[in-house]
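>>> pasting the sequence and the predicted model now:
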Amino acid sequence: MTVPVDMSSEQKNLMGVLSTRQAIYLGVGISVVYSYVPPLFAIVNLVAGWVAALIFCTISILPVAFIVGFFGFTKVSKYNMNRDYFMLIKLQKKTQYGKWRRGV
């Protein structure tokens, strides 16, 4: 008997497009960008004008967008695992080394 749906993928809860994990990444990314872009725009606008401020703010958003896109929306196809969960496992691997001895 075959299963007609993919059981290993995430449930897309929000309008059938985003999973809850992806929505959290987007929410955190948007809030981080919203916390630093308006003051940055105001400062650069006073110094160099609104066109330069718009360009500078757009460039400053790119690292946050890259991080959110990388961890929230990419998968490691070799392991069929989301990128953030894969990185969490890789980071925890170093803490699992220890000295093992035989017997009690």
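Okay, I see it. Numbering: from 1, shown residues only.
>>> use CA for all of it now, contacts and neighbours both
Noted.
>>> who does the lengthiest helix in the chain touch, helix- and strand-wise?
Using DSSP state H, we find that the single longest helix of the chain is helix 20-48. Using 3 or more C-alpha pairs under 8 Å, 6 or more residues apart in numbering; DSSP states H and E, the elements in contact with helix 20-48 are helix 50-73.
>>> okay, one more to line up with it:
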Amino acid sequence: MRKVTVPIDMASEQKTILGIFSKRQLIYLVTGGAILYAYIPTVFQFFSNLFVGFILSVISAIPILAAVFILGFLKKQKLHLNYDKYFLIKIGYKNQIGIWRKGSKPKDWMVNK
């Protein structure tokens, strides 16, 4: 049987938006931009001084920008997962922990009396 090397990486997500962004990344960018568009003008209007308003607007935008960058663009290299999928797995882990037993008959301490 012949083996043929595929010239592209079939395991990574496809960059469908202009060859730069994937759909998942575009959703994070649009959501982060909408959140910033919603609250930055109110932060800017709290202060009469333009310079102070601008500085505090930039400071208040940093956490949203960091979250969008981490969730949308960074990967956990050890597990080959994007951080959003990694955090979803971590959150769902608590639901998977339980008391596991072998057999169909419950133990005495498991039965409510």
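Received it, and whenever you're ready, just let me know what you need. Keep in mind the model is a prediction, meaning the values are calculated, not measured.
>>> what angle do the longest helix of structure 1 and helix 50-73 make?
Helix 20-48 of structure 1 and helix 50-73 are oriented at 160 degrees to each other (axes from the mean of the first three to the mean of the last three C-alpha atoms, to 10 degrees).
>>> G19 of structure 2 is in what secondary structure piece?
If you go by DSSP states H and E, G19 of structure 2 is not part of any helix or strand.
>>> that one maps to what in structure 1?
Alignment note (TM-score structural alignment): G19 of structure 2 maps to G16 of structure 1.
>>> and that match, how far from Q22 of structure 1?
12 Å (C-alpha to C-alpha, to the nearest Å).
>>> those two - which one has more neighbours?
Counted by other C-alpha atoms under 10 Å, G16 of structure 1 and Q22 do not tie: Q22 has more neighbours, with 19 against 8.
>>> list the contacts of the more buried one.
72-73 (C-alpha atoms under 8 Å, 6 or more residues apart in numbering).
>>> now for Y83 of structure 2: which residues touch it?
70-72, 74-76.
>>> excluding its backbone neighbours, what's nearest the most centrally placed residue in structure 2?
Relative to the mean C-alpha position of structure 2, the nearest C-alpha, by C-alpha atoms, centre = their mean, is the one of D84, at 2.7 Å. Excluding the flanking residues, the one nearest D84 of structure 2 by C-alpha to C-alpha, 6 or more residues apart in numbering is L71, at 5.0 Å.
>>> state the distance from that neighbour to I97 of structure 2.
To I97 of structure 2, L71 of structure 2 is 26 Å away according to C-alpha to C-alpha.
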